[in-house]
Every structure is written in structure tokens, then in C-alpha cells.
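In: Please find the sequence and the predicted model below.
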Amino acid sequence: MLKFLTFFYLLLGDNVWARSIKATADRLGSEAKTIGLSISIIGLAVAGIMLAMGKQDAGAKITQALLGCLVIVMSSNIAGFIKGVA
């Protein structure tokens, strides 16, 4: 009986580990997106301050900050597109 239960555990145990790892990866991705978005908003605020101070490269900094925000917001869509292509 113990051999049967061990076999059953090994047969079904892999799916449990896979679900746990996938859930952990999904949560980590969600947290990384939140942190990245807050950092990009701070970068946008710094670029706005540079623009208000009259710095020469402020326009480029605002453009870079906006593109960074866009990439972070669309990161899940970009990853889904890449998975769909592959």
C-alpha cells in the first residue's frame, strides 16, 4: 500500500509544484510591474522638474520617461505577444 501511495504522490506531486512555482512567478511579475511603474512615475516627475528649471535636455528626458512608462504598462501584453509568436 505504501508503494502505491508513493507512486500516486510522485505522479500528482509535480503538478502541485508547477502550480506553486507559476503562482509565485505571477505574483513576482505583478510586484515588479508595480515597482517599475512607481519608479517610472518618479522619473517623469524629475523630468518635469528639469523642464521647469529650463534644462536643455529636459524634452529628451520626458520622452524617455514616457516611453519607459508605456513599456512598463504594456509589459504583460508584450510578453503575451512574444509567447504567442513562439
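Out: Here it is on my side, so go on.

In: Only C-alpha atoms from now on, for both contacts and neighbour counts.
Out: Will do.

In: what about residue 14, neighbour count?
Out: 11 (other Cα atoms under 10 Å).

In: Comparison target, given below:
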Amino acid sequence: MMATFKKVKKTKRSDPLSDIETLSSLARRASRRAILNAKQAGVASVFIRDGIMFKRNPDDSIVEVKRGEPKPRLSIEDLSCQAYD
């Protein structure tokens, strides 16, 4: 059985938190700020690229932590517009 989806117009909304572009921008800025704060505090940060988990130390050295299977990248639209059965 196919799910029916309601078409959403790509216009600016009055509430900035319901605008996907604004949410994406806020998430990117928050992530970069958290990484910078961790580096300034002398704490390592962890990120995943192509299914591999890496740890970036405060001295900018990168160490592989764990290998996994690569998964497709998700966008904010994928996360916020999922259909439920």
C-alpha cells in the first residue's frame, strides 16, 4: 500500500523554527561551536565519516576509533518529514 504525502510549499514561514533552511543553519552553527568549545577546553571531539568513527584530539591529530558500515547521509528533511505507518 502506498503512503499518501501532502505537498509542502517551499516558502518562508512566519515561525523561523519551522523553516528547514533555518533549522539546518542553526544545527551547523551549533555543531561547529560545540567542536570549537571542546577544542578550547582541551577535550577530544568525535565524528563519523564514511562509516568510520574518528576522534579529533585538541592538537588536531585524528585517530580512527571504530569501523562500521557506511550509511546514507540524512538531511533535516529526512528527519523531520518521515511518514509513519
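Out: Structure received. Everything numeric in this text was worked out from a predicted model, so none of it was measured.

In: tm score of chain vs chain?
Out: In this superposition the chains share a TM-score of 0.35, using TM-score structural alignment, normalised by the length of structure 2; 45 aligned residues with a Cα RMSD of 3.7 Å.

In: Please, where are all the helices along structure 1?
Out: Assigned by DSSP state H, structure 1 shows helices spanning 2-53, 58-73, 75-85.

In: Of these, which stretch is the most buried?
Out: helix 58-73 (a mean of 17; mean count of other Cα atoms under 10 Å).

In: Summarise which helices and strands that helix is packed against.
Out: Contact partners of helix 58-73 of structure 1 among helices and strands, from 3 or more Cα pairs under 8 Å, 6 or more residues apart in numbering; DSSP states H and E: helix 2-53.

In: any idea how far the helix it packs on is from the chain center?
Out: Taking Cα atoms, centre = their mean, to the nearest Å, one finds the center of helix 2-53 of structure 1 at 7 Å from the center of the full chain.
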